[in-house]
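Participant: the sequence isn't on hand, but the structure is:
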């Protein structure tokens, strides 16, 4: 797949950025609207196919989540007193509030990730971008860490119909616990997360000793980092050597990349010191692999820098050069006073707690575990179940081939999720 002949799908729903978690909440969906605006102002939409995706259905969501949890999300409203007794059961509260339009918001960002996966499955796009997605903390039975429906897991389940091995990479400052938990017992998906670990940092998981279990043993990779890590240490000493070994041993057929921007310096909830260009090096590495890629957003709580980061990374995906001066547009005041794409985000008050010896130790540990993989798991192929999300491009078309393995994710008779059976 030649880079200059790639086709790109960009998910752009005009309403997904208009939802509001509530006063003072750090999660601001309008960061996606700011990103879309910059993408348009930089004229990058001319190099992509722009889609306004359909909403995900309850059936789509229950491919991973429990029926009672999804049913609850579909009915609960901020003023529904009769549902408040269930808040603690489903982990709703301060971090995951019930806000107006909550379920509609979930349907929009999940539908966008599902359409992205379908585009890749049918080779209608080589790379699909959904900056509204990437909500990696949501669990099968509950919300967590500002996340209600795990669009990543649902999209990966769809990708597994056509791709024997899917690699999930997470560069959010928080551990990708929801995705790791979903695929902890399978070799069909390898999860690799680079994150802050220790000192009670949310979500508290992500030790390098969490390596998977049963069929999935050694297929969960965690790179626990300390606060203050900088560009060179992050990319040259950790990301590049780990991912080079992962690519060598696992040989994925498709990649899902979560680009949480809370690993940037100066993030409201983060504690790393990455620049936008340093963060983007990870995206460039993934693009160099010349594989089908689904790119999603994730965390990021200094809104103007999130929009800058995801705009820049869109340009890296397209191999476009952008001016550092942000074009004048309706939201230009968000980027004042400098109005540049690459401000200095380094925070000198945060000391780099990652010694070279510590980082080399982590990489050595990961490499040793990867060498225990006898080979990249192979699977048989047979008729695929229907796509979860039908699009106008291929509605009515009958898929012919799908991936299968000892760890089944689909039952051909009733299309039921079986991730818990391992």
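Facilitator: That came through, no problem. Values in this document were obtained by computation on a predicted structure and should not be read as measured data. Numbers count the residues shown, from 1 in each chain.
Participant: going forward, measure contacts and count neighbours with C-alpha atoms only.
Facilitator: OK.
Participant: pull the residues that contact stretch 40-57.
Facilitator: Stretch 40-57 is contacted from outside by 7-14, 39, 107-112, 114-115, 315, 318, 322, 327, 329, 389, using CA atoms under 8 Å, 6 or more residues apart in numbering.
Participant: what's the end-to-end length of that stretch?
Facilitator: With CA to CA, to the nearest Å as the measure, the ends of stretch 40-57 fall 29 Å from one another.
Participant: again with stretch 165-175
Facilitator: 21 Å.
Participant: what does it contact?
Facilitator: Residues outside stretch 165-175 that contact it (CA under 8 Å, 6+ apart) are 156, 159-160, 176, 187-197, 202-206, 251-263, 270-272, 298-299, 377.
Participant: what of stretch 92-103?
Facilitator: Everything outside stretch 92-103 that qualifies as a contact, by CA under 8 Å, 6+ apart, is 19-22, 25, 73-74, 76-78, 87, 143-148.
Participant: for residue 379, pull up the helix or strand it's in.
Facilitator: For residue 379, there is no enclosing helix or strand under DSSP states H and E.
Participant: that one and residue 12, how far apart?
Facilitator: Taken as CA to CA, the span from residue 379 to residue 12 is 35 Å.
Participant: again, but for residue 26
Facilitator: Residue 26 is 22 Å from residue 12, by CA to CA.
Participant: neighbour count winner among these two?
Facilitator: residue 12 (22 against 17; other CA atoms under 10 Å).
Participant: name the nearest residue to that one, sequence neighbours excluded.
Facilitator: residue 52 (5.3 Å; CA to CA, 6 or more residues apart in numbering).
Participant: which among the contacts of stretch 165-175 count as buried?
Facilitator: 156, 159-160, 176, 187-197, 203, 205-206, 252-263, 270-272, 298-299, 377 (16 or more other CA atoms under 10 Å).
Participant: biggest helix in this protein, by residue count?
Facilitator: In the chain, taking DSSP state H as the definition, the longest helix is helix 102-121.
Participant: for stretch 117-136, measure first residue to last.
Facilitator: 16 Å.
Participant: buried residues in it?
Facilitator: Neighbour-count burial for stretch 117-136 [16+ other CA under 10 Å]: 117-121, 124-136.
Participant: let me see the ranges of the strands in the stretch 1-150 of the chain.
Facilitator: Applying DSSP state E, counting those that start in this stretch to the stretch 1-150 of the chain gives strands spanning 8-11, 49-51, 127-130.
Participant: let me have the ones you listed in JSON lines, extended by distance to residue 63.
Facilitator: As requested, those are arranged in JSON lines below (distance: least, CA to CA, whole Å):
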{"stretch": "strand 8-11", "distance to residue 63": "22"}
{"stretch": "strand 49-51", "distance to residue 63": "23"}
{"stretch": "strand 127-130", "distance to residue 63": "20"}
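Participant: ok, second structure coming up, stack it against the first:
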């Protein structure tokens, strides 16, 4: 099967990949509030496992530069970004109207450092896209990212800034086509809406559908206009297990890669689809979840791996640690090494957990019907869309300091992470890390890939009737006013079904 796009020279799936891993030591300090299921602390727990399994020494460990206002405004509305920057827990009582307008306050609470948190996780995802665009790595990882519900003008589902959309826009500067794959239990609605009317980005979401947040993601939602058939939704029911999940994932994604031939892939690895999640109702094992990563890795296409949901935090850390190993082509021992969060993983202290005996409501005839419908939709895409060569936005330069220039052999040793969570001290100097300044420079170029540049300036136009933010590839297939009105009505009708 042809993987298309910009296949890597890495060879077969067993060959090691160059992996860039983004982590800010401060990310675990952010706190949504008492009783809130979203806990950024899980990112710190994941990092501790990576350190003690010895994975950090096999990756380029990077501290992301915080995304700037102008970076966030590539997708989000200026007044929404201004609001996020200025709101504080102390001031929120004076801004009740704004809180309601931007959907901030309940699922998406105001907490100390909210804007810095958004800048941090968005900076990691955009930084990963920049690394891939420059050909510095084969795979980029940002477990703090993947917040797929955020909209152009509002927060949603614990998500404030949609780092995924921002990263895809960065990738589109170099790649004609980008594929987005979402294995979070919740529908990736924010990303789908952003690219609903373009054939430059295909979105594929595997999710629980029915009486479940956010309520979107019907199999009949397929995109509109140029984007028709470029949105794929795989609606699932409670209790789906590894075998059932793979019976859909592999044939659908195999066909997507064959037909769409993306130049880069963004994979949202939300861990709330695991068995035993606090908010989830699926029954996937960690190995079953990670099989999706392994399969997408096998196509040898530049890959950005992001976090997402996941609310039983010990299992989130287990999952993302194991999937980092998959990205590196390394199998990890089930017996967990001693580390500062060891007691979280009792009584077994193992990397893997057994699925439960919950009922699988995804019957075979239902799965066969879903697979048949989606493969039929894909068969209507005759070939990968092409993009005419035109002027494109300026590239993002790499402004960084690579400590490997000082000592190319020093990386994480077995005892280098003993002060991992002592934030009175900096991260030990032996960590291979860089500070990526994600800055737009009018004179910058992606030197390794500049020959593949296309017209990638894709401004966002908000759908007035449904609050759907649609990317319209201007200067390629700009719709008329009537077409925009048709989009507005069509999308609104689909969302109300």
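Facilitator: Sure thing, it's come through. Computed from a predicted model, the values in this text were never measured in an experiment.
Participant: overlay the chains and give the TM-score.
Facilitator: In this superposition the chains share a TM-score of 0.94, using TM-score structural alignment, normalised by the length of structure 1; 412 aligned residues with a CA RMSD of 1.8 Å.
Participant: out of the buried ones among the contacts of stretch 165-175 of structure 1, which sit inside helices?
Facilitator: 156, 159.
Participant: which residue lines up with residue 285 of structure 2 in structure 1?
Facilitator: Residue 285 of structure 2 maps onto residue 275 in structure 1 when the alignment is built from TM-score structural alignment.
Participant: I'd like to know which of the contacts of stretch 40-57 of structure 1 are buried.
Facilitator: Buried among these by 16+ other CA under 10 Å: 7-13, 39, 107-112, 114-115, 315, 318, 389.
Participant: how about the helices in the stretch 51-200 of structure 2?
Facilitator: 69-72, 78-86, 96-101, 114-133, 163-171, 189-194 (DSSP state H, counting those that start in this stretch).
Participant: go through the ones you listed and name the closest to residue 378 of structure 2.
Facilitator: helix 189-194 (16.7 Å; CA to CA).
Participant: whereabouts in structure 1 does the closest one align?
Facilitator: Using TM-score structural alignment, helix 189-194 of structure 2 pairs with 177-182 in structure 1.
Participant: now which residue in structure 2 aligns to residue 233 of structure 1?
Facilitator: Per TM-score structural alignment, residue 233 of structure 1 is aligned with residue 244.
Participant: quick one: classify that match as helix, strand or coil.
Facilitator: Under DSSP: H, G, I helix; E, B strand; the rest coil, the three-state class of residue 244 of structure 2 is helix.
Participant: so residue 437 of structure 2 is in contact with residue 400, correct?
Facilitator: Yes - counting by CA atoms under 8 Å, residue 400 is a contact partner of residue 437 of structure 2 at 6.3 Å.
Participant: the more surrounded of these two?
Facilitator: Per other CA under 10 Å, whichever of residue 437 of structure 2 and residue 400 has more neighbours is residue 437, with 20 against 15.
Participant: can you show me the helices along the stretch 201-350 of structure 2?
Facilitator: 242-260, 286-297, 313-328.
Participant: return the mean post-superposition distance for the shortest one against structure 1.
Facilitator: Taken over the aligned residues, the distance from helix 286-297 of structure 2 to structure 1 averages 0.4 Å (mean CA distance after the TM-score superposition for structure 1).
Participant: okay, the angle between that helix and helix 242-260?
Facilitator: If you take axes from the mean of the first three to the mean of the last three CA atoms, to 10 degrees, helix 286-297 of structure 2 sits at 10 degrees to helix 242-260.
Participant: who's in contact with helix 286-297 of structure 2?
Facilitator: Taking CA under 8 Å, 6+ apart as the rule, helix 286-297 of structure 2 contacts 13, 242, 246, 249-250, 267, 271, 273-274, 303, 318-319, 322-323, 326-327, 352-353.
Participant: whichever of those end up buried, select them in ChimeraX.
Facilitator: The buried subset of the contacts of helix 286-297 of structure 2, as determined by 16+ other CA under 10 Å, is captured in ChimeraX by this line:
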select :242,249,267,271,273,274,303,318,319,322,323,326,327,352,353
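Participant: give me the aligned partner of residue 55 of structure 1 over in structure 2.
Facilitator: Looks like residue 55 of structure 1 aligns to residue 66 there (TM-score structural alignment).
Participant: for structure 2, longest strand please?
Facilitator: The longest strand of structure 2 (DSSP state E) is strand 201-208.
Participant: with structure 1 superposed, average distance for that one?
Facilitator: So strand 201-208 of structure 2 averages 0.2 Å relative to structure 1 (mean CA distance after the TM-score superposition for structure 1).
Participant: report all helices and strands that that strand contacts.
Facilitator: strand 178-182, strand 231-236 (3 or more CA pairs under 8 Å, 6 or more residues apart in numbering; DSSP states H and E).
Participant: quick one: it to helix 163-171, angle?
Facilitator: 160 degrees.
Participant: any idea how far the closest residue to residue 199 of structure 2 other than its chain neighbours is from residue 172 of structure 2?
Facilitator: Nearest non-adjacent residue to residue 199 of structure 2, counting by CA to CA, 6+ apart: residue 227, 4.6 Å away. Counting by CA to CA, the gap from residue 227 of structure 2 to residue 172 of structure 2 is 16 Å.
Participant: for residue 220 of structure 1, give its distance to residue 170 of structure 1.
Facilitator: For residue 220 of structure 1 relative to residue 170 of structure 1 (CA to CA), the value is 12 Å.
Participant: these two: which has the busier surroundings?
Facilitator: Using other CA under 10 Å as the criterion, residue 220 of structure 1 and residue 170 rank with residue 220 on top: 29 against 25.
Participant: that one maps to what in structure 2?
Facilitator: So residue 220 of structure 1 corresponds to residue 231, using TM-score structural alignment.
Participant: do residue 252 of structure 1 as well
Facilitator: So residue 252 of structure 1 corresponds to residue 262, using TM-score structural alignment.
Participant: what's the answer for residue 156 of structure 1, then?
Facilitator: So, by TM-score structural alignment, residue 156 of structure 1 is matched to residue 168.
Participant: quick one: contacts for that match?
Facilitator: By CA under 8 Å, 6+ apart, the neighbours of residue 168 of structure 2 are 129, 178, 266.
Participant: was I right about the first one contacting residue 166?
Facilitator: No - at 9.1 Å, residue 129 of structure 2 does not count as touching residue 166 under the criterion of CA under 8 Å.
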